[in-house]
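Peer 1: pasting the sequence and the predicted coordinates here, then a few questions.
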Amino acid sequence: MKSGQIIDERYEIIRLIGSGGMANVYLAYDPILERDVAIKFLRLGDNNQSDAVRRFEREALSISELNDPNIVAVYDIGEDTHGKFIVMEYVDGVDLKEYIRENHPIPLHKIQNIMLQIVSGMQSAHELNIIHRDLKPQNIMIKDDGTVIIMDFGIAVVSTETSITQTNTIIGSVHYLSPEQARGSLATSQSDIYSLGIVLFEMITGRVPFDAESAVSIALKHFQDPLPDMEQYREDVNQPLMNVVKRATAKEASDRYESCQEMYDDLATIFAEDRQSEPDFVPMGAQSDTIVVAKDQIEQKMRYTDEHQAMAAGKDDDLSDNLEDADSVATQTTPIPVVAAADNDQSPEDKVEQASHKGVKVGPTAAQKKQRRKRLLMILLPIFLLLAIVSAVVFGRGQQIDVPDLAGMTVKEAERVLQEEDLTLGEVEEVFSEDVGAGFVVGTNPEANHSVRKESKIDLEVSKGPELFKVEDYTNQAYADVEKSLRDAGFTVEQSRDYSDNIAAGHIISQDIAAGEEVVAKDTTITLTVSEGVQQFTMPDLRGMNRSGVQQWADSYGVQVSFSEESSDSAPAGTAISQSIAPGDSFVMGDSLSVVMSTGPATTSFDKEITIPYEENKSEASSSSSDEGDGDENSDEDSSSSRESSRSRQTPNEIEVYIQDEVNDYSTPVDTFTISKDRKYTLNFTVRKGDSARYKIVRDGEVIQETQVSE
């Protein structure tokens, strides 16, 4: 999964921040709520896939029901092409394990504050019947503001789901494992309280209380060895705080706190003045009577043990194989028997035996002796078998040490573990790893669980992350060749197709990952756009379209169009007559096209000259005649003067000329003017060949001429 990748069409991956046995955790950004989130993706291996899925789903179910400031918040649960995922609160801080290493010794008041937050969060979980089962400092985060967040409910279980935890199965981290879990019993809320007590012990002392060379040995110590004295590691620890640890880590669950709330109330008052002189807490289980065994009988059983040591050593190997490393155990193991305290109601035979040890001479019968030996053997046999196993581990190995499993640790963490195991850090080699995050141990040389001598050097292989693939420029290359090469490198290759004027068909036009970018091939999908060559189109029939319609079509297809004109008896003027690319033929963008436009039918033109007569105003002419008839001596002179005056008073005629031909219609005059005398006028006609035209002359609103003419 690469930076910038979008999950569920919402969350943008920023970087990998953690990698575990069953999941990878990424820092991501939620653009809707504008906040950073942590996304845990289930990572399935080749085996136990259904179990891993069940645990992953159980974690999502468990913490989605919780709403507590000290428990990591769940925002979303989903599944996409990359698998199942949980979107959680991103906790920016340091885990408690690292905090202890960097700040030891932690002030007692600070320890109290941190522990109160942890216990409070677990009380909320227990109220919903959710048992964490893997409480350890590595699963507890401390933010910069001091808030404590409990993480990783990956093996949490609802306490009523008895089917999830199988008999004789240990699930959890062995350094923090309760005695009942080590025996294979069902984990309860008091099992979590035991783990909290171990975490509190480590916060106080800077170390875990029980440690050994193998997980088996550590598990034995949890229900067999007393808790180490905290005062030998730290002098300032007070009795109330030690009592909280002792009560939380009591071997028997009945001696522990019944609830986290009870532990919280006790822890909250450890500095109260009235508690500073309280006595040391002694569990009720530690107050039971001790079985008294005769020395000769012990020696007899020890001889029996020596004879079967080799057999027991073999059993230890089988048992060790059934446990994982000391940090995380989830395997099958044989329940380890617990020896009950002696019954105070002694039988007569027991009283005889006890009296004999006190020096009282009592003569038991043969049947009593036989019964006594049988009962004693029944009690001691499991103990001696256990001692045989431990002896085989401790004495059989001598100075040999098993190389610890350091996979997934930082170099600093691995070096500390090696020092604790009396081993030395050797060479550190950086290697590429697809599964382990950068900076974490991939493996060791010698390998984990291989026996070596003390002080041996252990070389580390440290991941520098997956090997990055540098993307090249694939444009103009054959798709088939590039696609095979990328798939061989681990890419998921997808393609889209498009036309191209300059990239040959089958070659790559573009790619969605830029050349030079470095990516993890197996987590990357690259999309290549492949050319289908130059796009071809089918020419339509443009005849009958007007000029603007032809131009619009040509622009939409990128065709360069030119026009010419011809007359046509069949095509109306202004419409396309013919085209240079015939209808149905193929063309491509950029092609040239010639279109002939019609000017209409073929026509001929001719002229006709006419005379338009002037007409005097009738009323004026009449008045003038009347004046000429008057007789007097000056009539001739007056008549001449009158005619001159009449001419000066002539009114012009309004003339309208109408023509009907191929160009003009009869509804609108082609010319208008006035005349004050007769006028010659030339008419212009355009007609189809063989056709005629006509005209009319209107004078002062009266048609004076209307004639049909031809060429």
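Peer 2: Happy to help now that I have it. What you see is a predicted model; the values in this text were computed from it and never measured.
Peer 1: going forward, measure contacts and count neighbours with C-alpha atoms only.
Peer 2: Noted.
Peer 1: can you map out the helices along the stretch 251-400 of the chain?
Peer 2: 260-267, 295-307, 309-321, 348-357, 366-397 (DSSP state H, counting those that start in this stretch).
Peer 1: list the buried ones in the first one?
Peer 2: This means helix 260-267. Of the residues in helix 260-267, those buried under the neighbour-count criterion (16 or more other CA atoms under 10 Å) are C260, Q261, M263, Y264, L267.
Peer 1: re earlier: mind checking the helices of the stretch 251-400 of the chain for the one nearest to E656?
Peer 2: Distances from E656 to each of these were compared using CA to CA; the shortest belongs to helix 260-267, at 117.0 Å.
Peer 1: follow-up on the earlier one: can you say which of the helices of the stretch 251-400 of the chain is nearest to D607?
Peer 2: Using CA to CA as the criterion, the shortest distance between D607 and those is 121.2 Å, found for helix 260-267.
Peer 1: returning to what we had before: reformat the helices of the stretch 251-400 of the chain as CSV; add distance to S191.
Peer 2: As requested, these are exported to CSV (distance: least, CA to CA, whole Å):
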stretch, distance to S191
helix 260-267, 11
helix 295-307, 33
helix 309-321, 23
helix 348-357, 37
helix 366-397, 24
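Peer 1: adding another structure so you can compare the two:
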Amino acid sequence: MDTTTADPLVGRLLDGRYRIESRIARGGMATVYLALDIRLDRTVALKVMHRSLAEDPAFVRRFIGEAKSVASLSHPNVVHVFDQGTDNDVVYLSMEYVPGRTLRDILRERGRLPAREALEIMIPVLAALGAAHQAGMVHRDVKPENVLMTDDGRVKVVDFGLARAIEATNQTRTGVMIGTIGYMSPEQVTTGGADVRSDVYAAGIMLFELVTGQQPYDGETPMSVAYRHVHDTVPLPSSFVPEVPPLVDTLVAHATARDPQDRPADATAMLVAAVDAHRMLPRMTNPAMTQSQPHTGTPSAAASMPQAAPMHTLIQPRAETPPQQQKRGFRPNWFLVALAAVMVVAIGLTGWFFSQTEYIAVPSLVGKNLAVAEKNATALGFTVKKADGQYSEKVGEGLVLRSDPAAQTEVEKGSTITLVPSLGPKRVIVPDVAGMTGNAARVAISADGLTVGSVKRLANLEVERDKVIRTSPQAGEKVKEGAKVDILVSAGMVMPDVTGMPKDEAAGYLGGQGFQVQVNEVDDDAEPCTVIAQAPKAKSEVDKGTPAQITVARCQTDFWDWFRGDNQARDDQQFGLVPAVIGKDVKDAKAELEALGFTVRVQRLGNRGVVQYQRPLPNSERPQGSTVYLWQ
């Protein structure tokens, strides 16, 4: 299916200048289109921001400023920015069109790259970042997706300044970290701040991925990956791929130091180190190709030759033995005779040695008590060594989890067996995050190896708004590693629903809750002196002391005139007295009223379960079937 045909921007002329031809790619923040600049008659790439960003004034202001800065950055390895503009609901960036693929596409296709080739990609990337750093700019989102490889082999870096513009949006005010978590430096995770050394860290992670084919950290959640960036040291690439040279290990370790002070000062400093490493790496040549032969991109004559051609068997006639050699007698080579005799003796001694060695099978010790297993192995002649314990969900604490060598392995009698005891199931104590903000609680829970479950808000006057009330399971409980922990966050004060309540009761209740109450009376068909509207709306989160306005049906109306007109009382209509149920359990009150023939409607003010107010008031006379309102 051609997705461009359904795209409303394809075919549109933006700003009277850019005719959009087709859609190239779509990302999390923007969509990239191929367009024709009809004013200059040149092909450009248009990056159109998603609507959620374009509607944010703070983003648009920052975006325009960053676009101007990036446009002034002229470097052969930076995608050049031509223009920036807005066209009604569209915010766009006009850039140099670079036909080719992203470095991410190449990694997906090829996996890891040889160290020398990886450095040949990183060097122009670092040159581009270095130029930006010298100009006072920080990229903030260095990753393979933002590195373009042109069809003719050039390397271009894109999206300078976009992350900084997004920092001005409402997304970051709700605690969203800007950047890609796999490449984010420790200081970006902990403080949200970034400088040139943050770009150096991301470049080090990218070099790691180029030579190993994977990122150093993985996890079930982005927060667990972020935690490892903060608390772990990036492993050496050679620990994943042994053939990675030590020079590359050193370069990655320096760039990804957790303390920014221990990294290269900026991308230019890392560039110098990368060039030195590239110079000292041995050149890898292919012996099957002539070095002087240029790569043309088409099959060479040798490559296109049938493989059987050079494989012919050369047959020569057997040479005749010279006559003088035929006449000579046999002369033994005494050196070879002596060597053969030594080998015979050696083989005999070896056989004798192995015939004297007793072999025995390692017994099955897994699942046994450690002390019992040690006693059994010692009785069979083994030497026992105890290793550090390991956690296990299947083997109980104090039992043998694993033996090395494994059971039934044939070893010499007297060999050493290493026993690994089980520490039992690993349990994690739920941290106490009460009083923290929701985001801080998430980090603390993830840092302890647990998973954040649902986050719910609840009205609570005792705990400050947006702070954690409690967790489930509660703080201090021991749970399985990775278990979900739900968070309950205070919504502070929630505007109660007083609609339909008598005026005096509504005003008194709201005043008692800390609201500044204003009452407006209007002409209305509703029951006189009852609330028909309120502001703020019911159930909205508000701060203590917030002004509250209630609108009531005018009280001067003669109640009985309203009652008779509203109910159109008939002579044969049955009336009854509404009993007083204030202070009673809501369920009991409801049952009592319904037994008298009234319809009951319950409205919630709090969680007490007890009737606080009622309408009609106690001992009022009402027809059977009338509605009685209860507030609990």
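Peer 2: Noted; the coordinates are in hand. Model, not experiment: these values are computed from the prediction.
Peer 1: TM-score for the pair, please.
Peer 2: Structural agreement between the two chains, given as a TM-score (TM-score structural alignment, normalised by the length of structure 2), stands at 0.43; 305 aligned residues with a CA RMSD of 4.0 Å.
Peer 1: ok, of the buried residues of helix 260-267 of structure 1, which one's closest to Q536 of structure 1?
Peer 2: For the buried residues of helix 260-267 of structure 1, with Q536 of structure 1 as the reference and CA to CA as the criterion, the closest is C260, at 77.6 Å.
Peer 1: so who does the closest one touch?
Peer 2: Applying CA atoms under 8 Å, 6 or more residues apart in numbering to C260 of structure 1 gives the contacts V119, S120, M122, Q123, I193.
Peer 1: gap between the first one and M263 of structure 1?
Peer 2: So that's V119 of structure 1. Using CA to CA, to the nearest Å, V119 of structure 1 is found at 8 Å from M263 of structure 1.
Peer 1: before we move on, the earlier item: in the contacts of C260 of structure 1, find the pair that's most separated.
Peer 2: Spatial extent of those (CA to CA) is set by the pair S120 and I193 at 11.6 Å.
Peer 1: neighbour count for the two, which is higher?
Peer 2: Neighbour comparison, S120 of structure 1 and I193: the larger count goes to I193, with 29 against 19 (by other CA atoms under 10 Å).
Peer 1: which secondary structure element contains the more buried one?
Peer 2: Secondary structure here is read from DSSP states H and E; on that basis I193 of structure 1 sits in helix 189-205.
Peer 1: so for V157 of structure 1, which of the helices of the stretch 251-400 of structure 1 sits nearest?
Peer 2: For the helices of the stretch 251-400 of structure 1, proximity to V157 of structure 1 was assessed by CA to CA; helix 260-267 is nearest, at 17.0 Å.
Peer 1: so the closest one versus helix 189-205, what angle?
Peer 2: Computed by axes from the mean of the first three to the mean of the last three CA atoms, to 10 degrees, the angle separating helix 260-267 of structure 1 from helix 189-205 equals 30 degrees.
Peer 1: give the other helices and strands that the helix holding I193 of structure 1 contacts.
Peer 2: Packing contacts for helix 189-205 of structure 1, counted by 3 or more CA pairs under 8 Å, 6 or more residues apart in numbering; DSSP states H and E, involve helix 108-127, helix 239-248.
Peer 1: pull out the buried positions in the last one.
Peer 2: So that's helix 239-248 of structure 1. Residues of helix 239-248 of structure 1 classed as buried by neighbour count (16+ other CA under 10 Å): Q239, P240, L241, M242, N243, V244, V245, K246, R247, A248.
Peer 1: using a markdown table, lay out the buried residues of helix 260-267 of structure 1 together with distance to E353 of structure 1.
Peer 2: Compiled in a markdown table, these are given as follows (distance: CA to CA, whole Å):
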| residue | distance to E353 of structure 1 |
| --- | --- |
| C260 | 46 |
| Q261 | 48 |
| M263 | 44 |
| Y264 | 48 |
| L267 | 47 |
